[in-house]
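What follows is a predicted protein model with its sequence.
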Amino acid sequence: MEGSNRKSTALTGSARKIKDNAADFHNILLRWDRLNDDGFNMATNISNIRSRWRSVEEESVSSSSPPEGGAEELQSECSRLQDVLSRMEALVLKLQRLFQSHCGLSELSQFRSQAPPLFHSWTTEDFESWPRSLCSWFRAELDLKTRIVQDLAHSDSPDLILVYLSLWIHQPHIPVRTRLDLEGLLLETGHRD
């Protein structure tokens, strides 16, 4: 992380763990964005393959089989998209583990009673609230992407395929403010000046 705060290198205990987790959240979201872009490109390829099939079917009504080599190409893209989805699932599991870590820190803070803010102004409860929301947003988005992957290659409707592509790229379950909240977390923990 660029712009690390020099005085924060001596952090220990809960503050150190929260700062480390903030960096982990940042890295997970960066990897999610890359996977989302890769998945969108693969989903677009699947859509294009299906579109070519429809064109061939319209030209020769008598043939219901895919164009030569098309089935292998479609299967390859579907496998690659499934791999992206599996890696996204692994990231959601990591988010959930980080959230559990934050819950433990919050419980420790409550046990100590009236613990002062660990950084500038956020309490441990503040550090727990955002990851809780983040986990639920990304879990819902992963569920949507799973349904898209299951149906995309089998859909005969060009309009439905466009809806799937739009849903994939726009990620309706992840609020736009997520990146702003992440920047706030990075500022609070000293990762950003």
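Great, that's in hand. Just so we're clear, the structure is a prediction, and the values are computed from it rather than from any experiment.

For the rest of this, base every contact and every neighbour count on C-alpha atoms.
Will do.

Against Asp126, how distant is Trp32?
Computed as Cα to Cα, to the nearest Å, the Trp32 to Asp126 distance reads 23 Å.

no wait, Gln171
Distance from Gln171 to Asp126, by Cα to Cα: 25 Å.

what about the two, which has more around it?
Legend: neighbour count by other Cα atoms under 10 Å for Gln171 and Asp126, higher for Gln171 (18 against 14).

how about the more buried one, what does it touch?
By Cα atoms under 8 Å, 6 or more residues apart in numbering, the residues touching Gln171 are Glu141.

Put this next to the first one:
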Amino acid sequence: MDLFSPVTVKQSPVVTTPGKNLTGSPRIARDTVADIHNFIQKWNTYHIEGIKIVEAMVNLLPRDLKSSNDDLLDSSFNLYILVEKCSEVIEALELFHERIKALTNLMSEEEILFTTLHLGDMVKHARTIHEAYMKELANKRLVLEHISFVKSVSEAVFLKCLWKYQTDVNRDVRLALEILLVETGHRAIT
């Protein structure tokens, strides 16, 4: 008597058609996941640039000197530009989430496009990523609005930490991205 039955997993179209272009829904999903990853890389670049600017602003305390105020104004403007770029990333992530969600109009959410992940799960992961980065954008805007007007070093350090540590982009968000990358064949299973 067999206690265990073997699990059969459908071959991914990425594996079964090497060297050929994907078409249809798998192509849209795979390209969208690549776009999500690329825009998160842009976000990371802006985030790191912002850390340098925020740290420079914190180092300008106390703000007694005229030159310090000019430097603060320049830094505030540069930080504003970065936050606007982050906002563009969020708009793109929302578009990518909607693009994957639109595939559910063409097929069932229970449909498996690649190997193991249902389309509904792909939508859920894209939403998780989008929502987390939206929360981080709100934090970055908060830093932008308050960093120039802090009254104490502790306030400045708090805002610097709020920018630097991105608490809403946690392990679950990074895992959601990795799942999408592995499922669509962009990242090998290690």
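Structure received. Computed from a predicted structure; not experimentally measured.

which SSE is the residue nearest the centre of the second structure in?
The centre of the second structure sits closest to Ile40, judged by Cα atoms, centre = their mean, with a distance of 4.1 Å. According to DSSP states H and E, Ile40 of the second structure maps onto helix 24-59.

One more: Ala176 of the second structure?
Per DSSP H and E: helix 171-183 holds Ala176 of the second structure.

which residues in the first structure does that helix match up with?
Under TM-score structural alignment, helix 171-183 of the second structure corresponds to residues 176-188 of the first structure.

What of stretch 42-53 of the second structure?
Going by TM-score structural alignment, stretch 42-53 of the second structure sits over residues 31-42 in the first structure.

Count the neighbours of the residue lying closest to Phe39 of the second structure once chain neighbours are set aside for me.
The spatially closest residue to Phe39 of the second structure, leaving aside those adjacent along the chain, is Val89, at 6.0 Å (Cα to Cα, 6 or more residues apart in numbering). Val89 of the second structure: 24 surrounding residues under other Cα under 10 Å.

what helix or strand is the alignment partner in the first structure of Val89 of the second structure on?
The alignment partner of Val89 of the second structure in the first structure, by TM-score structural alignment, is Leu91. Using DSSP H and E, Leu91 of the first structure maps to helix 70-112.

and after that helix, which helix or strand comes next?
In N-to-C order, the element after helix 70-112 of the first structure by DSSP H and E is helix 124-152.

who does that next one touch, helix- and strand-wise?
helix 13-59, helix 70-112, helix 158-170 (3 or more Cα pairs under 8 Å, 6 or more residues apart in numbering; DSSP states H and E).

now the angle from the helix holding Ile40 of the second structure to helix 171-183?
140 degrees (axes from the mean of the first three to the mean of the last three Cα atoms, to 10 degrees).

so what does helix 24-59 of the second structure touch, helix or strand wise?
So helix 24-59 of the second structure, by 3+ Cα pairs under 8 Å, 6+ apart, packs with helix 66-102, helix 153-165, helix 171-183.

related to what we said a few turns ago, for the residue nearest to the centre of the second structure, what are its contacts?
Ile40 of the second structure neighbours (Cα under 8 Å, 6+ apart): Val89.
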